[in-house]
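Asks: only geometry, no sequence info:
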């Protein structure tokens, strides 16, 4: 039994072993028939079912706190979403579908739209699937999928885990998490780190592994059959942090939040973020059939900026394109959208859209007194950086930067930084372009491991360029949320780290426990390593 050994992507440090508890698979697609004899009565079943699901989630939220409470409340709100329920009710009547099938199909439309949006929005599709499965189970009168009640410490094994599945896990009962799907930026990875639970994702074959107990190594990503003894060596869970991003020797590294909505901004501010390193503006555009006016954009942006009055906020201009279809842009079909007209490239054809957005950002900054900077996504060359900087400054935005998420921009970082005031590395996209590996595809998740030495070497190029130019370099990809990797990034010349609000305290506390010379030592070891596991072990040695 002990010879059975699988490898995945370690996303939360620590080692643990114990008996396996499997999480039930999601419900399959409900049948499309028989047609209801009374469509109106069948449609009327949907709202009460949604109310029941939402009520149970709110009940769990009332007993939770912090991040778990936020996740459960958000999921409850999604279960009662009027747009989803209305679409399902219409399908029952117009298409003569059973209520469960109508909910499944209506949710499918939302899921497809989110996945088409890519990036951060695509990651929210998992949330909608969770809500869909809970509603369908309620309508069918069967138990909802999810984590069973744990009577003793166990290793949880699942295809994937939804936010509501993991939100109120008890670290005293959950020794480790292993999922067959998911990746380094998945919700499972983010929450496991915040709870201090060892976790391995993208562990192909784990669902077929006939082992009553497993040993899980969240550092190396190795999962193997064990003797069943309960052992745990968890990393620290929720860390205490004083809210100041600084090493113990006083070296400053700003610890910032990633936000994409007013709710995100409130959560980041409450968690102690020193500001915002990435404000995604897509939320203002994705549901719009026509381009939002300057006034509409101004109000939407101001709602996000308000919690950070007097603090730095970096606003990213619209990251849209063929993979994020916005009707008013009328994009042409492309055979490979990820390599097509997206991000700043859209503005080359429609500079008027960019100019109106920049005007709205400047007005919102004046409304809120936030210290606003602006940056462009998908910049490939220094000439593109200069083109954007000229327009941003003409709009009255004095501090201008760019995202480094295309390898060409990292390789020409000296020239790019000569045209702007700062750079921010989007490690999620940079990794998928470096390795030609879609970060939404579990089969290639190991290539998108942020500990890949090739990725870290590109970060070093940008960090060195920033140091030479005396200009800040941030990281706003999920790599910044890993406390140990945050130390490595600091040693590579990164001056700010921006992340989901759940990771702020852990990263801030880790930075406060180390020094700049140790960060540099860890960085040298990680960059010189041959693979992600070796990089992580080399970085851990000084710490």
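Replies: Looks like it arrived, so ask away. This is a predicted model, so every value here is computed, not measured.

Asks: alpha carbons only for contacts and neighbour counts from here, please
Replies: Fine.

Asks: so how far is residue 209 from residue 218?
Replies: Using Cα to Cα, to the nearest Å, residue 218 is found at 18 Å from residue 209.

Asks: which of the two has more neighbours?
Replies: Each of residue 218 and residue 209 has its neighbours counted (other Cα atoms under 10 Å); residue 218 has more, 27 against 14.

Asks: tell me the secondary structure for residue 267?
Replies: helix (DSSP: H, G, I helix; E, B strand; the rest coil).

Asks: residues in contact with it?
Replies: The contact partners of residue 267, taken as Cα atoms under 8 Å, 6 or more residues apart in numbering, are residue 501.

Asks: kindly recompute the last result at 10 Å.
Replies: The neighbours of residue 267, taking Cα atoms under 10 Å, 6 or more residues apart in numbering as the test, are 66-67, 70, 257, 259, 273, 307, 500-502.

Asks: for the longest strand along the chain, packing partners?
Replies: Counting residues, the longest strand found in the chain (DSSP state E) is strand 14-22. With contacts defined as 3 or more Cα pairs under 10 Å, 6 or more residues apart in numbering; DSSP states H and E, the secondary structure elements packing on strand 14-22 are strand 154-158, strand 174-179, strand 199-201, strand 213-217, strand 222-225, strand 231-234.

Asks: how about the ones you listed in a markdown table, adding distance to residue 537 and mean neighbour count?
Replies: A markdown table is the format used below for these (distance: least, Cα to Cα, whole Å; neighbours: other Cα atoms under 10 Å):
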| stretch | distance to residue 537 | mean neighbour count |
| --- | --- | --- |
| strand 154-158 | 24 | 24 |
| strand 174-179 | 20 | 28 |
| strand 199-201 | 16 | 33 |
| strand 213-217 | 12 | 27 |
| strand 222-225 | 14 | 22 |
| strand 231-234 | 16 | 16 |
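
Asks: I figured residue 67 hits residue 192, correct?
Replies: No: in this structure, residue 67 sits apart from residue 192 without contact. The criterion is Cα atoms under 10 Å, and the distance is 11.7 Å.

Asks: which one's more surrounded, the two?
Replies: Between residue 67 and residue 192, counting by other Cα under 10 Å, residue 192 is the more crowded of the two (23 against 19).

Asks: what angle separates the strand or helix carrying that one from strand 174-179?
Replies: Mapping residue 192 onto the secondary structure by DSSP states H and E places it in helix 187-195. An angle of 160 degrees separates the directions of helix 187-195 and strand 174-179 when computed by axes from the mean of the first three to the mean of the last three Cα atoms, to 10 degrees.

Asks: mind listing what's buried in helix 187-195?
Replies: Within helix 187-195, the residues that qualify as buried by neighbour count (16 or more other Cα atoms under 10 Å) are 187-195.

Asks: this is the other structure I want to compare:
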């Protein structure tokens, strides 16, 4: 390492250096033998271990606030999930498995289902794995995996970081974050930006290095050995935002939140979101063995809409299919499910499925008073867009749009815009399809960097079409959570930006210091760049 330079994907700006502290990894898959001498007594160990983990996480939550507290409280609740614990106990008593192995196998079922669901739900699989590892460590009497107590400023190095690892990190002690896995949309990236901690992810080979100190550049993604000198990025003055997305010249850009559950919605409202730019409805279907009834959907959606009465909420219809299997859909096997029947395509053969969902959404809007719009995922053509809008209108929903997350849709933007009331750029999937690079795979994370010039140019095409037609253009991918990139997206024509609630203040504050002409200059510079690093540099120049 001392004579080489490693590189990854810079996901949180800033430079820092200092001594390395390695994050303890999980104990790994426990053995299934020997069988317990007393299965009943062995099963009785599961719940106390889970309670101990939950209590420790709850105690940590009490010491922090905001998004960090919400993350820790959610993880604590997962640790005592009745379904998980009951299944683990059954595996002990019914299959004579040791308690650690039973917890592992019970959690694997949940992890598999979440991973298969894809997108936002797949990200929750990491949370379940973290809870599993903590409970197993408690049962084994070993140290809990994760970030150790820090006494001096340090650079944290890890394979990846779970939400509970990153929540509550002290920016005074954590100089920078470096992970071997992860990507631009990972929780590590989101929280690092919100805390102002430089971070680089997908740094292949960093775990094998023996460097005692590292210098980290969150802008270029470079990680190099250092002499141990402590250099903090500097947090600067506290960031504040008045809760209104507006540039200093008065140009309006709504700052919205992405949510996927009632808890998410409450957290977003508490964080000051002006509304919701992406309400993922998959939570209502994930564990269902049959399609939820219209009344069940109505109640579930109303619980999410309630905190935003009188405010705009964009609801995305079911984004499922062969790569996000749901039991009641009974999808046929496909050789390449990511390119198969998913998103809106599921509804073409089952229009009654989306009709019932749209009816439930319309009813929930009436119940709560939220200003609801709907949008369809995985739309490729203007014909598909028109089909969806007609069904939304028939359900009594006045405002309907589509996601632009397939390159073909971006290239056909003018035709699509003629059929809809708005569009929303899903930059995570758009990048994935544009570069043929799985966004969950660390080995190709650099291609999913939202600063890739090719991606920005494709977004620019949509922005030109939206500006010419006066059609609202939202961005609901994780690109919107980067304050500097938010100004570029605004310069490209975005009229609203939707993100994880933890990023709202930083993005809102950054927009308030920019004007539209500066944003447009930053956008032109980024579009002309040849690399993501050059695009970042060019975007900073006008500010």
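Replies: Nice, thanks for sending it over. Every value quoted in this text rests on a predicted model; they were computed, and no experiment measured them.

Asks: post the TM-score for the overlay when you can.
Replies: Structural agreement between the two chains, given as a TM-score (TM-score structural alignment, normalised by the length of structure 1), stands at 0.99; 543 aligned residues with a Cα RMSD of 0.9 Å.

Asks: follow-up on the earlier one: how about the helices and strands packed on strand 14-22 of structure 1 in TSV, adding distance to residue 486 of structure 1?
Replies: Written out in TSV, the entries for those read as follows (distance: least, Cα to Cα, whole Å):
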stretch	distance to residue 486 of structure 1
strand 154-158	27
strand 174-179	22
strand 199-201	18
strand 213-217	20
strand 222-225	22
strand 231-234	19
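
Asks: of those, which is nearest residue 341 of structure 1?
Replies: Comparing those against residue 341 of structure 1 with Cα to Cα, the closest turns out to be strand 199-201 (31.7 Å).

Asks: how about the contacts made by residue 325 of structure 1?
Replies: Counted by Cα under 10 Å, 6+ apart, residue 325 of structure 1 has contacts 113, 116-118, 286, 331-333, 342.

Asks: type out the ChimeraX command that picks the buried ones from the contacts of residue 267 of structure 1.
Replies: With 16+ other Cα under 10 Å as the burial test, the buried ones among these are selected in ChimeraX as follows:
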select :67,70,257,259,273,307,500,501,502
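
Asks: which of the contacts of residue 325 of structure 1 count as buried?
Replies: Under a neighbour-count criterion of 16+ other Cα under 10 Å, the subset of those counted as buried comprises 113, 116-118, 286, 331, 342.

Asks: so which of the residues you listed are in helices?
Replies: Assigned to helices by DSSP state H, the following of these qualify: 113, 116-117.

Asks: quick one: the residues you listed as a markdown table, columns for distance to residue 383 of structure 1 too.
Replies: Below are these laid out as a markdown table (distance: Cα to Cα, whole Å):
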| residue | distance to residue 383 of structure 1 |
| --- | --- |
| 113 | 33 |
| 116 | 29 |
| 117 | 27 |
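
Asks: and which of these is nearest to residue 519 of structure 1?
Replies: residue 117 (36.1 Å).

Asks: what about the helices in the stretch 251-400 of structure 2?
Replies: Under the criterion DSSP state H, counting those that start in this stretch, helices of the stretch 251-400 of structure 2 are mapped to 262-270, 294-305, 345-349, 351-368, 382-394.

Asks: onto which residues of structure 2 does stretch 479-490 of structure 1 map?
Replies: Residues 479-490 of structure 2 are where stretch 479-490 of structure 1 aligns, with TM-score structural alignment as the criterion.

Asks: tell me how far that stretch is from the chain's mean position?
Replies: A distance of 16 Å separates the centroid of the chain from that of stretch 479-490 of structure 2, by Cα atoms, centre = their mean, to the nearest Å.

Asks: kindly report the same for stretch 456-467 of structure 1.
Replies: From the chain centre to the centre of stretch 456-467 of structure 1 is a distance of 23 Å (Cα atoms, centre = their mean).

Asks: stretch 408-415 of structure 1 now?
Replies: 25 Å.

Asks: still on that earlier bit, the helix holding residue 192 of structure 1 vs strand 14-22, what angle?
Replies: 130 degrees.

Asks: what about helix 187-195 of structure 1, how far off from structure 2?
Replies: On the superposed models, the aligned residues of structure 2 are on average 0.5 Å from helix 187-195 of structure 1, with distances taken as mean Cα distance after the TM-score superposition for structure 1.

Asks: which residues of structure 2 does that helix align to?
Replies: Residue correspondence for helix 187-195 of structure 1 in structure 2, counting by TM-score structural alignment: residues 187-195.

Asks: and what of stretch 430-438 of structure 1?
Replies: Using TM-score structural alignment, stretch 430-438 of structure 1 pairs with 430-438 in structure 2.

Asks: and the contacts of that stretch?
Replies: 338-339, 378, 403-410, 427-429, 439-440, 443-450, 452, 454-456, 458-459, 477.

Asks: show me what counts as buried in it.
Replies: Counting neighbours by 16+ other Cα under 10 Å, stretch 430-438 of structure 2 gives 430-435, 437-438 as buried.

Asks: one step back: and the helices and strands packed on strand 14-22 of structure 1: which comes nearest residue 247 of structure 1?
Replies: Comparing those by their distance to residue 247 of structure 1 (Cα to Cα), the top pick is strand 231-234, with 23.2 Å.

Asks: just how off-centre is that closest one within its chain?
Replies: For strand 231-234 of structure 1, the distance to the chain centre is 27 Å (Cα atoms, centre = their mean).

Asks: likewise for stretch 216-234 of structure 1?
Replies: Offset of stretch 216-234 of structure 1 from its chain centre (Cα atoms, centre = their mean): 26 Å.

Asks: now for residue 67 and residue 192 of structure 1: what residues contact both?
Replies: Contact criterion Cα under 10 Å, 6+ apart; residues bridging residue 67 of structure 1 and residue 192 by contacting each: residue 167.

Asks: OK, contacts around residue 276 of structure 1?
Replies: If you count contacts by Cα under 10 Å, 6+ apart, residue 276 of structure 1 has them with 254-259, 265, 268-269, 304-305, 308, 311-315, 371-373, 476, 497-499.

Asks: what do we get in structure 1 for residue 503 of structure 2?
Replies: Pairing criterion TM-score structural alignment: the partner of residue 503 of structure 2 within structure 1 is identified as residue 503.
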